[in-house]
Structure formats: C-alpha cells, structure tokens
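[1] sequence unknown, structure follows:
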C-alpha cells in the first residue's frame, strides 16, 4: 500500500490518563541492536516526523556488546538514544518505559526488582532520558506459575508517583488478577502483554476486560509473534498473505492493522532499526480490514 503522506493520525487516538496519544506508536527495543548510532537517531526522528507521539522503551533495552557513542559520551541504552534524537522533547510526546527486572548474581536468574531497585531504575530512566518526570512507567513482572502478588512492587511505583517522579502507571507481562491487585493500589492506564495474530495465547479475555475498564492494551511482539526477540515474521500464513495481496500491502502491515482492529483501546508499538520500515509500519494504521477479512484472519 502507498505510504506517502500517511501519518500516525490515520490509526486514531487513545487517552492514557490525561495524555492523548496516537494508536500507532514506536517500540525502541531494536534501535540498540545496530552499531550505527546515526541510523538509530534517524529512525526515531523519522517516527516523530510521521506523527508518532508514543514511544515505548525500557530501563533494560541495552545494546549488545560494547557501547554506542552519542554526542560526546558513550551510550548503551535506548533511553540515551531517544534523548540524543529527540531532546528537547515535543510537548505532545509520551515516552513509556518499563522497570522491574533484576538479576540474581548467584543463580543468573531474572528476579523481581526490590522496591529499592525499582526506585533506582526509575531514577536511572529520569537521568538517561533527561526528564524530571516519567510520562508512563510499566511494571514489568517476572511471571511465575500460580498466584504471585505484585502488591509490593506496584506499591513502590505508586509511592514514586505520589512523589511526582512518575505521571502514570501501567503493567507488563501480567494476568487479570495482577490488574485487579494493581488497580486496588493506584490507577492503571495500560497493560502491555505479548499478543499477535498467531500468538494470542489466553490474552483475548484480558484484552476485552482492559477495554471494559478503559485501560489501554498494548501488544508487544505484534510483528514477531512467537518469534519474539528473533524479529519480525517472514513466514506468514496463507490468510495473512491473501489479505495483504488484496490491499496491496505487506504481510507485516496486515499484522499491525489486525492488531489495531482488536479494539479502540489497543495501541501498536512496532519496532524497527530500519528508517525505511518506519513509514511502512505507520502506514498500516490506514489499512481498513473488512469484517470478512477479520474473520478469515482470526
């Protein structure tokens, strides 16, 4: 499908607390994978030029092996690349970040960050982004089988919100009982979970419940699906390929369009390290699928 003049506004908008964002955003995980810092900066600026006003990042999005040079000092973090590319920030730009991981040096396992570690991660995000307040902080949990309370961790972030360091709170990698627990502590504006056309798991019910509660549902790996960190799919199902051909679109655009069609509260955050792919992803927000196409894809 043509991409010229299509901006993020084509996807519509949603309100996160008191901040309205376009439903087509940008995920920054992949900008740390390429050693060319200038390229990462071009990608970020291209996204904002195309009207993207919701950028997703995390305290733990770090370049593999070595450092990246930004400005006069080293940078290894997506947050630093965002600052180098976009500061001073546009007034309408919402930067969502994630905290919550810690690593046990004895076992090498990922564990839940302690309240003190969460505070340190928030302060690190503030410093690397060059901000006095974080727009949105998602608590990324280490989900375990059975019931695992997030009250202590979410309560720690709620305290930082009361102190004015965080504007809004969200959750990542959670179940409905986690959302219930968090909402009893403080307002939740978003839930960010793994969800894709071919990797839905048990997320449909949570997606619908978020909509009923006015909470944004933000799928990650919408392009990668079960491939996850391996990157965007290249092996697409027959239905995706057929719908793409009918619209003169790419299969990746169909995957993003399907994501947005799951509800007005669903936000897309496709990530890429390729400046040319940014416009293609944003253009997917203008792709309108018919009811029959959605049934076929679903």
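    Okay, I see it. Just so it is clear, the structure is predicted and the values come from calculations on it, not from any experiment.
[2] going forward, measure contacts between C-alpha atoms and count neighbours the same way
    OK.
[3] how far away is the residue lying closest to residue 297 once chain neighbours are set aside from residue 198?
    Leaving out its chain neighbours, the residue that sits closest to residue 297 by CA to CA, 6 or more residues apart in numbering is residue 239, at 5.8 Å. Between residue 239 and residue 198 the computed distance is 11 Å (CA to CA, to the nearest Å).
[4] do the same with residue 243
    Distance, residue 243 to residue 198, by CA to CA: 15 Å.
[5] With residue 55 instead?
    According to CA to CA, residue 55 and residue 198 sit 24 Å apart.
[6] Settle it for me: which of those two has more neighbours?
    residue 55 (23 against 16; other CA atoms under 10 Å).
[7] That one and residue 48, how far apart?
    According to CA to CA, residue 55 and residue 48 sit 9 Å apart.
[8] Residue 247 too?
    26 Å.
[9] Between the two, which is the more surrounded one?
    The neighbour comparison of residue 247 against residue 48 (other CA under 10 Å) goes to residue 48, with 20 against 14.
[10] and that one, that's in a helix?
    Yes - under DSSP: H, G, I helix; E, B strand; the rest coil, residue 48 sits within a helix.
[11] Tell me who's in contact with it.
    Going by CA atoms under 8 Å, 6 or more residues apart in numbering, residue 48 touches no other residue.
[12] One more: residue 111?
    Residue 111 touches 101, 102, 103, 104, 142, counting by CA under 8 Å, 6+ apart.
[13] three-state assignment of the closest residue to residue 168 other than its chain neighbours?
    Sequence neighbours aside, residue 136 is the residue nearest to residue 168 in space, at 4.6 Å (criterion: CA to CA, 6+ apart). Classification of residue 136 by three-state DSSP places it in strand.
[14] Take this one as well and set it beside the first:
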C-alpha cells in the first residue's frame, strides 16, 4: 500500500472538512513510555503532508503537557489544522489511576480557558466532553459547552464515550459534530446504540484506539512479557496474562486478509473501521490512530485506500466476540457501563 494525500470528509452536518484519517497525539506525551520529541514533531509534519488535518489531544494528556507540546506546530499551521481537545477528566496527583470526572458548568468554563492558554490559540475547532458524569444533567453540561460556542471560544462540539440515548439528548441541546469512542476489530460495544444514533443524527464517528492500542498491528505475541512497566498497556486486561496470548491468536484472519492485499495488519484494521461508515450508514468515520513515527503515520494513511471485500469483512466479523478481557480495568466511565 502506498499513496500521498488522503480524501476529506465533513464532521457533522456543518462541521469542518478534515482528512478522512486523523492523528491521536496522546502518546507523544505519556502512557506509552519515553518519547523522542524530534521524531514526534517529524510525525506531525508528515501528517500534514499526507492530508491529515484533524489533530486530537486532551487537557489530561501529560496533565496539560500534550497541548503545550502541540502549540508550536498548531501556531505555525493554524489555517491548515483542525484542533480537537477534550475536558472532563481531572487528574488527582501523579497516579494515572487516580482521577475524577467533572461535567459541571463551572469546571467546563475553567477547563476551556486552560486549554486555550496551553494551545496558544483564540478558538478550539472541536471541543469534546471526554467522559460523562451521570450525576450532572447532560443538558447542563452541553448547555455550558454551547455557551462556549456563543462566546467564540469553541467552533464545534463533540462527545466521547456516550450512549445512543445520551447522544440524542445532547444533540437536542446543541448540534454535536462528532462522537469519539473506542471502536475497532477488538472493540465493538459502541455498535449497540451509539453508532446507530450517530448515523441517524448525521454525527461523524471518530474511533479512538482503532488499532486496539497496537495489538491489531501484530506487534505482540505475548504482550504481558513484552511491554515495559512504564507502558500503561501493561495494566490493561487485554494485554495481561492468558488474555494476551488468547488475543494474539485472534489475528490469523487479519493476517490472511493483509497477505491478500500486500498490506500490513494495521492497515487492514484501519480499513475495516473506515469501511464501517458504509456498513452502518454513517456520514463519516475518521479514525485517529496514534503514532510517534512518521513511517508509521504514512503506513496508516495509506490504509484509507484499501478496500475490503464483503467476504473479507465476513471473515473478520467474529473477532470481537472472542476477545479476552475488557477495554479497561474499570469500565465504569465508558458508554458500555450505561447501556
């Protein structure tokens, strides 16, 4: 697979035009071990060269460090990029496992000011609610987000990890341009209600971890032994113990499809999630695989030109039902917990 510039799609009914694949920037600051900053900056440049325009971050990535890291690149290319960031996860101390979800209007107003300052911009293109706090009425949270649009601080709104019912409720308060949730050959719980609601409302779907946090690339044969302790995946259920070995064995059909197309396993996984736009009648699916290497970025974007046959889609269909382990050790803040 090879190629240069990727196609564009629109986020939501009147949202921005973006490359059909975006870039998740979280790993450039933490979670996956040490980062080579010059290599990461080369990756940002390579992304823009290939037509990637949607760059995804959040205020909790690196406790603000990721937004600061991206600021110079955004400043140099402000008219060429679509900046997406998120609020709602408040970290407590240095322990990544210690956090709380905040959706109250006062917190939202404070969070956006912090992100604007760290990003060094006047307006955020796409502002997501990172996680949902059921204790706060959704209308209050989305109402506060809508006020940010009215004030000119934010252009478009997004939600992450919400159910179909929650998406409909939020969209009735203010148009939602994009729904971001985990969706991949390994993770398909969003198809229970969120995908259908997004298709019905004309909301774009932005899958995070479309490569199963790297598992779907075939990088691991026994992840429990191969991951460093500084890599947060070492504590994720799908990467530990017998689960890791079980899940590695599930990649045989992915490998078979990849060989048929002279593609990589990761490209097949990305092509699969991209093609779900047609399968489910979505206006757009814009996966945001994360990488810190320009070579991997080019490999990922080449997947936008890979077309799987109905027979290949059918071959890949059973994988998710056989995956061992949940997406997170604690699934309480995901949409799956509220279905």
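    Looks like it came in fine. From a predicted model like this one, the values you see are computed outputs, not experimental measurements.
[15] Overlay them and tell me the TM-score.
    Put the two chains on top of each other and the TM-score (TM-score structural alignment, normalised by the length of structure 1) is 0.85; 279 aligned residues with a CA RMSD of 2.6 Å.
[16] What helix or strand is the residue nearest to residue 297 of structure 1 located in?
    For residue 239 of structure 1, the element it lies in under DSSP states H and E is helix 238-247.
[17] start and end residues in structure 2 for that helix, please.
    Using TM-score structural alignment, the residues of structure 2 aligned to helix 238-247 of structure 1 are 252-261.
[18] and what of stretch 271-291 of structure 1?
    Going by TM-score structural alignment: stretch 271-291 of structure 1 matches residues 290-310.
[19] what do you get for stretch 181-188 of structure 1?
    Aligned using TM-score structural alignment, stretch 181-188 of structure 1 spans residues 169-176 in structure 2.
[20] about what we covered before: tally of neighbours for the equivalent of the residue nearest to residue 168 of structure 1 over in structure 2?
    Aligned counterpart of residue 136 of structure 1 in structure 2: residue 126 (TM-score structural alignment). Residue 126 of structure 2 sits with 25 neighbouring residues when counted by other CA under 10 Å.
[21] how near is residue 126 of structure 2 to residue 53 of structure 2?
    Counting by CA to CA, the gap from residue 126 of structure 2 to residue 53 of structure 2 is 12 Å.
[22] What's the match for residue 36 of structure 1 in structure 2?
    Superposed on structure 2 with TM-score structural alignment, residue 36 of structure 1 falls opposite residue 36.
[23] What lines up with residue 14 of structure 1 in structure 2?
    Aligned by TM-score structural alignment, residue 14 of structure 1 pairs with residue 10 of structure 2.
[24] Number of residues surrounding the residue lying closest to that match once chain neighbours are set aside?
    The spatially closest residue to residue 10 of structure 2, leaving aside those adjacent along the chain, is residue 17, at 4.3 Å (CA to CA, 6+ apart). Counted with other CA under 10 Å, the neighbours of residue 17 of structure 2 add up to 15.
[25] Test my guess that residue 17 of structure 2 contacts residue 9.
    Yes - between residue 17 of structure 2 and residue 9 there is a contact under CA atoms under 8 Å: 5.4 Å.
[26] And the strands in structure 1, which stretches?
    Using DSSP state E, the strands of structure 1 run over 13-16, 19-22, 26-27, 54-56, 68-70, 73-75, 94-99, 101-103, 110-112, 134-140, 166-172, 190-194, 216-220.
[27] Out of those, which is closest to residue 33 of structure 1?
    Relative to residue 33 of structure 1, the nearest member of the strands of structure 1 by CA to CA is strand 68-70, separated by 10.2 Å.
[28] Output the residue interval of structure 2 matched by the closest one.
    Under TM-score structural alignment, there's no match for strand 68-70 of structure 1.
[29] For residue 107 of structure 2, give its distance to residue 152 of structure 2.
    Distance of residue 107 of structure 2 to residue 152 of structure 2, given as CA to CA: 18 Å.
[30] Mind checking which of those two has more residues around it?
    Legend: neighbour count by other CA under 10 Å for residue 107 of structure 2 and residue 152, higher for residue 107 (15 against 12).
[31] The more buried one maps to what in structure 1?
    For residue 107 of structure 2, the residue aligned by TM-score structural alignment is residue 117.
[32] how near is its match to residue 103 of structure 1?
    According to CA to CA, residue 117 of structure 1 stands 11 Å off from residue 103 of structure 1.
[33] Residue 158 of structure 1 -> structure 2?
    Here residue 158 of structure 1 is matched to residue 146 in structure 2, going by TM-score structural alignment.
[34] quick one: contacts for the closest residue in space to that match that isn't next to it in sequence?
    Closest residue to residue 146 of structure 2 apart from its sequence neighbours, by CA to CA, 6+ apart: residue 174 at 6.3 Å. Counting by CA under 8 Å, 6+ apart, residue 174 of structure 2 touches 142, 143, 146.
[35] circling back: got CSV for the strands of structure 1, with distance to residue 281 of structure 1 too?
    Shown next, in CSV, are these (distance: least, CA to CA, whole Å):
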stretch, distance to residue 281 of structure 1
strand 13-16, 16
strand 19-22, 13
strand 26-27, 9
strand 54-56, 14
strand 68-70, 26
strand 73-75, 27
strand 94-99, 19
strand 101-103, 29
strand 110-112, 32
strand 134-140, 23
strand 166-172, 23
strand 190-194, 18
strand 216-220, 14
